[in-house]
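S.K.: Below is the sequence, then the predicted model.
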Amino acid sequence: MSWLVTGGAGYIGSHVVRAFEEAGLEAVVVDDLSSGHREFVGPETPFVEGTILDTDLLARACKEHAVEGVVHLAGFKYAGVSVQRPLHTYNQNVTGTVSLLDAMAQAGVEHMVFSSSAATFGTPDVDVVTETTPGRPESPYGESKLVGEWLIRDQAVATGLRHTSLRYFNVVGSGSDDLYDTSPHNLFPLIFEALIEGRTPRINGDDYDTPDGTCVRDYVHVSDLADAHLVAARRLAAGDALEPVYNLGSGDGVSVRQIMDAVRDVTGIDFTPEIGPRRPGDPARIVASGELAARDLGWAMRHDLRDMVASAWRARQHAAGA
C-alpha cells in the first residue's frame, strides 16, 4: 500500500515525500511540473506527470499503485496573485479538489490529508487564531482553500472518507540542501534572489497595524511541517480519530522586517530593505495556536528563525553551485 502525494515535486511536497519514505511508507507523486521540479523526486519514487484536473489519470494512479491515502498539496498557492487570477485559482484549487475526490471514490481510497491554509482566516479579530476562529478569507486563494475543506467534509459525510486538513501559512527553510523554495512570490526566495543579483530586497508595505508596520505571520520550518503530514497520515491509516482541521502555528509571530534582519545576520550581506506598496490580499497579521496539533500530531516548532533562514540560504547556495 502507498500514499499518493499530489504536488509531490514541489517544495513542500518533496519534503513530505522524503519524510514518508524515510519512515518506511511508500509514496507516489502526481505533479504537472507547473511549479514543481522532476529532480526533487528521487528516481526510486513512482512519478506520474499530469494535472489533478485529469480525474481518469488520478483514478488509474490510485488503482495501479494500491493507494490507501492521499496527501493533497497540489494547487495554486499565491494569495496576492490570486486576486488578479481568481478563475485560475478556483479552477486549480476547487475544481482540482473535486476531481481528486472523484478519483479517490472511484478507486476506493479512504484517507486524505489536505494542505489548507491560514489564509482561510483573512484578518482575524483575535491575537491568536484557533480551529474555532471563523473563516473570513480576503483573497480568492484563501476562499478556495476554505471551499476545499467544505468539499472534503461533505464527501466524508457521503462516503465515510477519513480526513483532516492542516492550516499553515509561510513555510520556509530546507530539510535537505537539494530541496529549496523556487517560488517567484514567496518571501525567502524573493529576498535571496535580490541579494544574489545585487538588488535590494523589498518590503511590501510598512504601514500595517503591527508593532513595526510590516506584516506578521507564523513562519514554520518545512521539515516540521512534513513531519506533521506524516503523523496525520499514519493516524488516519491506523483508524485513529482526528479533528477535521488543525492549525500548524507557533502561537507567536514574526514580522517581515524581522525576517530581513535575520537574513542580513545569517548571510553577512548588509542591506536596508526598500519599502514598496502593499500587496492585495495580504492581511496585517495571522498567528495561529498549534496546541491542538501538538496534542494529536506531535506538532512542535523544532527550528528557530535563524535555523529557518540558514537552512534556506544553504540550500539556495547549493542550487547555485556555491
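M.R.: Received the coordinates, thanks.
S.K.: can we go C-alpha only for contacts and neighbour counts from here?
M.R.: OK.
S.K.: Would you map the helices across this structure?
M.R.: 11-22, 55-64, 79-84, 86-90, 96-107, 140-159, 187-196, 222-237, 256-267, 291-297, 305-319 (DSSP state H).
S.K.: Out of these, flag the one nearest Pro273.
M.R.: helix 256-267 (7.4 Å; CA to CA).
S.K.: So which bits of that closest one are buried?
M.R.: Val256, Arg257, Ile259, Met260, Ala262, Val263, Arg264 (16 or more other CA atoms under 10 Å).
S.K.: I'd like to know which elements that helix is packed against.
M.R.: If contacts are counted by 3 or more CA pairs under 8 Å, 6 or more residues apart in numbering; DSSP states H and E, helix 256-267 sits against helix 305-319.
S.K.: hmm, 6 Å instead?
M.R.: Helix 256-267 is packed against no helix or strand, with contacts defined by 3 or more CA pairs under 6 Å, 6 or more residues apart in numbering; DSSP states H and E.
S.K.: of all the helices of the chain, which lies closest to Leu248?
M.R.: Short answer: helix 291-297, nearest of those by CA to CA, at 6.5 Å.
S.K.: For that closest one, which outside residues touch it?
M.R.: Outside helix 291-297, the residues that touch it by CA atoms under 6 Å, 6 or more residues apart in numbering are Ala228, Val231, Tyr246, Trp299.
S.K.: The nearest residue to Tyr219 once chain neighbours are set aside: neighbouring residues, count only.
M.R.: Once flanking residues are discounted, Tyr219 sits nearest to Asn170: 4.9 Å by CA to CA, 6 or more residues apart in numbering. With neighbours defined by other CA atoms under 10 Å, the count for Asn170 comes to 16.
S.K.: now do Glu22
M.R.: Neighbours around Glu22, by other CA under 10 Å: 10.
S.K.: ok, now which ones touch it?
M.R.: Counting by CA under 6 Å, 6+ apart, there are no residues that Glu22 touches.
S.K.: Put together JSON lines for the buried residues of helix 256-267, with distance to His318 on each row.
M.R.: What follows is the buried residues of helix 256-267, written out as JSON lines (distance: CA to CA, whole Å):
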{"residue": "Val256", "distance to His318": "25"}
{"residue": "Arg257", "distance to His318": "26"}
{"residue": "Ile259", "distance to His318": "21"}
{"residue": "Met260", "distance to His318": "21"}
{"residue": "Ala262", "distance to His318": "20"}
{"residue": "Val263", "distance to His318": "17"}
{"residue": "Arg264", "distance to His318": "19"}
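S.K.: Most tightly packed of the helices of the chain?
M.R.: Among the helices of the chain, helix 11-22 has the highest mean neighbour count (mean count of other CA atoms under 10 Å), at a mean of 23.
S.K.: Next up, a structure to set beside the first:
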Amino acid sequence: MAVLVTGGAGYIGSHTVAELLAKNEEVVIVDNLEQGHREAVLGGKLYVGDIRDKDFLDTVFRENAIDAVIHFAANSLVGESMQNPAKYYHNNVYGTLCLLEKMNEHGVNKIVFSSTAAAYGEPENIPILETDRTLPTNAYGETKLAMENMMKWFDAAHGIKYVSLRYFNAAGAHESGRIGEDHDPETHLVPIILQVALGQRPHISVFGEDYATPDGTCIRDYIHVSDLADAHILAVKKLLRGGESRIYNLGNGIGFSVKEVIEIARQVTGHPIPAVVEARRAGDPAVLVASSERTREELGWRPKRDRLERIIASAWAWHQSRPTGYEA
C-alpha cells in the first residue's frame, strides 16, 4: 500500500514513517518543516510544502497512487492555542479542509487522524471512554474536535472513511536511536526532565502537589511513540479492509504521576534531577487516563513498550546522543 503521511517529519509522524518503512510499505511524506525536521525522515518520498496550498496537494496526489492518508500535520501547543486561536483554526481546521477536498477530488477515501484526548475537556470518567462527552477547554482541543466532525460529514457526503485516534502523551524514541523528540519550545514532561539531567535546566517544576491522587501530583497517560505509530498503521489496515469510520482512544489505562515519572527518570539517568514545587496551573485536571479497550478489541492493538522505564530509557538514549536535537 502507498500511504501519505502529513506532518511526517514531526515527532509522531516520523516514527510512523519509520514503522511503515520497516514493513516495506510505500510512504509519501508531506511536511512544511515548520515544526518537523528533514533529518527525522528516514526514507520514503518527501514533499516540502503546506497542506493549505491546494496546488501543492494536487501535485502530491497526481504524482503518487495514494491508498490512504495518515494526518498528523497540525499545531499542538495548548497555551499557544489560547493566545492565538486564529493560527490553530487556520492551520488545523482549514488545513484539514484543504486535505479532505483534495482527497475527494483525487479519489482517496481513507484517512487516519491523529486527534487528542483534549477533545474531552474535563473528564466525566476515569478512564475516559470514547462515548464520553466532548467539551474541550482550550482552542487546540476544539480545533481537533472540529477536524473530527469535518471528517464525519465528509464521510456522510463523499464516503471518505476515517479513524480518529485520541491520546495524550507520546514519549520515548525509536529503538534505532536515529529519531526522537525535538520540539522548540519544549513543553512535554519527559524531555524537560531529561534536559535537567543533561544540565540544560536547573530543575524540573512540579505544578501542584495537593491533587486528589496518591502522591498529590497529576496523573497522565504516557505511551511509547512507536506504540502510537503501530496503532495508526493498524487503523489504516482496518480501513483498507473495508472498516467503517470509528473513534478510538489510545492509553495505558493506568497512568503515571509527575513524581513517578521524575523518580523513574532519576533511576534511568543516575542524575538527582532536582524538583521544585510550584503553584498549580489553571485547568490541569488531577487525572487524565484514557481507556483503550475498544482499540485493543477492534484493532488488535497491544502496546509492546508500555513500561515507563523503557519509555524513558529510550528517550534518554536519544537525548544523550543528540543533546541539542537534530540541529546538532
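M.R.: Ah, there it is. These numbers were taken from a predicted model, which means no experiment stands behind them.
S.K.: And the TM-score between them?
M.R.: Laid over one another, the chains give 0.94 as their TM-score (TM-score structural alignment, normalised by the length of structure 1), with 320 aligned residues with a CA RMSD of 1.7 Å.
S.K.: Nearest to Thr123 of structure 1, out of the helices of structure 1?
M.R.: helix 140-159 (11.1 Å).
S.K.: post-alignment, that closest one versus structure 2, mean distance?
M.R.: Here the mean offset of helix 140-159 of structure 1 against structure 2 after fitting is 0.6 Å, by mean CA distance after the TM-score superposition for structure 1.
S.K.: How much space separates the residue of structure 2 most remote from its centre from Asn109 of structure 2?
M.R.: Going by CA atoms, centre = their mean, the residue of structure 2 most distant from its centre is Pro272, 29.1 Å out. Taking CA to CA, to the nearest Å as the criterion, Pro272 of structure 2 is separated from Asn109 of structure 2 by 51 Å.
S.K.: Repeat that for Arg52 of structure 2.
M.R.: Taken as CA to CA, the span from Arg52 of structure 2 to Asn109 of structure 2 is 19 Å.
S.K.: Which one of these two is surrounded by more residues?
M.R.: Neighbours were counted for Arg52 of structure 2 and for Asn109 using other CA under 10 Å; Asn109 has more, 22 against 18.
S.K.: Now do the same for that one: its match in structure 1.
M.R.: Under the alignment (TM-score structural alignment), Asn109 of structure 2 maps onto Glu110 of structure 1.
S.K.: ok, its match to Val309 of structure 1 distance?
M.R.: Remark: distance between Glu110 of structure 1 and Val309 of structure 1 (CA to CA) = 38 Å.
S.K.: do Arg285 of structure 1 as well
M.R.: As defined by CA to CA, Arg285 of structure 1 lies at a distance of 21 Å from Val309 of structure 1.
S.K.: now do Gln317 of structure 1
M.R.: On the measure of CA to CA, Gln317 of structure 1 and Val309 of structure 1 end up 12 Å apart.
S.K.: now do Leu58 of structure 1
M.R.: For Leu58 of structure 1, the distance to Val309 of structure 1 - CA to CA - is 36 Å.
S.K.: swap in Gly42 of structure 1?
M.R.: As judged by CA to CA, Gly42 of structure 1 and Val309 of structure 1 stand 25 Å apart.
S.K.: same thing with Glu243 of structure 1?
M.R.: For Glu243 of structure 1, the distance to Val309 of structure 1 equals 32 Å [CA to CA].
S.K.: and if you look at Leu146 of structure 1?
M.R.: The gap separating Leu146 of structure 1 from Val309 of structure 1 is 30 Å, by CA to CA.
S.K.: number of nearby residues for the spatially closest residue to Ser116 of structure 1 that is not a sequence neighbour?
M.R.: With sequence-adjacent residues excluded and distances taken as CA to CA, 6+ apart, Ser116 of structure 1 is closest to Arg167, at 4.7 Å. Neighbours of Arg167 of structure 1 under the rule other CA under 10 Å: 23.
S.K.: ok, now Glu209 of structure 2?
M.R.: Glu209 of structure 2 has 18 neighbouring residues, counting by other CA under 10 Å.
S.K.: just the one 5 residues further on next, same as before
M.R.: Look at Pro214 of structure 2: counted by other CA under 10 Å, it has 10 neighbours.
S.K.: Residue in structure 1 paired with it?
M.R.: Under TM-score structural alignment, Pro214 of structure 2 pairs with Pro211 in structure 1.
S.K.: Would you quantify the distance from that match to His185 of structure 1?
M.R.: Applying CA to CA, the value for Pro211 of structure 1 to His185 of structure 1 is 24 Å.
S.K.: if I line the two up, what does Glu131 of structure 1 land on in structure 2?
M.R.: For Glu131 of structure 1, the residue aligned by TM-score structural alignment is Glu130.
S.K.: any idea how far its match lies from Gly79 of structure 2?
M.R.: 25 Å.
S.K.: Now do the same contact list for Gly93 of structure 2.
M.R.: Residue 93 of structure 2: Val, not Gly. Neighbours of Val93 of structure 2 in contact, by CA under 6 Å, 6+ apart: Met147.
S.K.: counterpart of Leu305 of structure 1 in structure 2?
M.R.: By TM-score structural alignment, Leu305 of structure 1 lines up with Leu308.
S.K.: can you put the contacts of helix 291-297 of structure 1 in CSV and add distance to Gly69 of structure 1?
M.R.: Shown next, in CSV, are the contacts of helix 291-297 of structure 1 (distance: CA to CA, whole Å):
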residue, distance to Gly69 of structure 1
Ala228, 15
Val231, 13
Tyr246, 18
Trp299, 21
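S.K.: which residue lines up with Pro244 of structure 1 in structure 2?
M.R.: That one, Pro244 of structure 1, aligns with Arg246 by TM-score structural alignment.
S.K.: Its match: neighbouring residues, count only.
M.R.: Count around Arg246 of structure 2 with other CA under 10 Å applied: 17.
S.K.: Tell me who's in contact with it.
M.R.: Val163.
S.K.: could you redo the last one with a cut-off of 7 Å?
M.R.: Going by CA atoms under 7 Å, 6 or more residues apart in numbering, Arg246 of structure 2 touches Tyr162, Val163, Ser164.
S.K.: For the second one, the count of nearby residues, please.
M.R.: Here the number of neighbours of Val163 of structure 2 (other CA under 10 Å) works out to 26.
S.K.: Same check on the first one?
M.R.: Applying the criterion other CA under 10 Å, we find 28 residues in the vicinity of Tyr162 of structure 2.
S.K.: Isn't it up against Ile111?
M.R.: Yes. Counting by CA atoms under 7 Å, Tyr162 of structure 2 does reach Ile111; the two are 4.8 Å apart.
S.K.: With Ser81 of structure 2 as the reference, measure out to the spatially closest residue to Gly208 of structure 2 that is not a sequence neighbour.
M.R.: In this structure, Gly208 of structure 2 finds its nearest non-sequential neighbour in Arg280, 4.4 Å apart by CA to CA, 6+ apart. For Arg280 of structure 2, the distance to Ser81 of structure 2 equals 20 Å [CA to CA].
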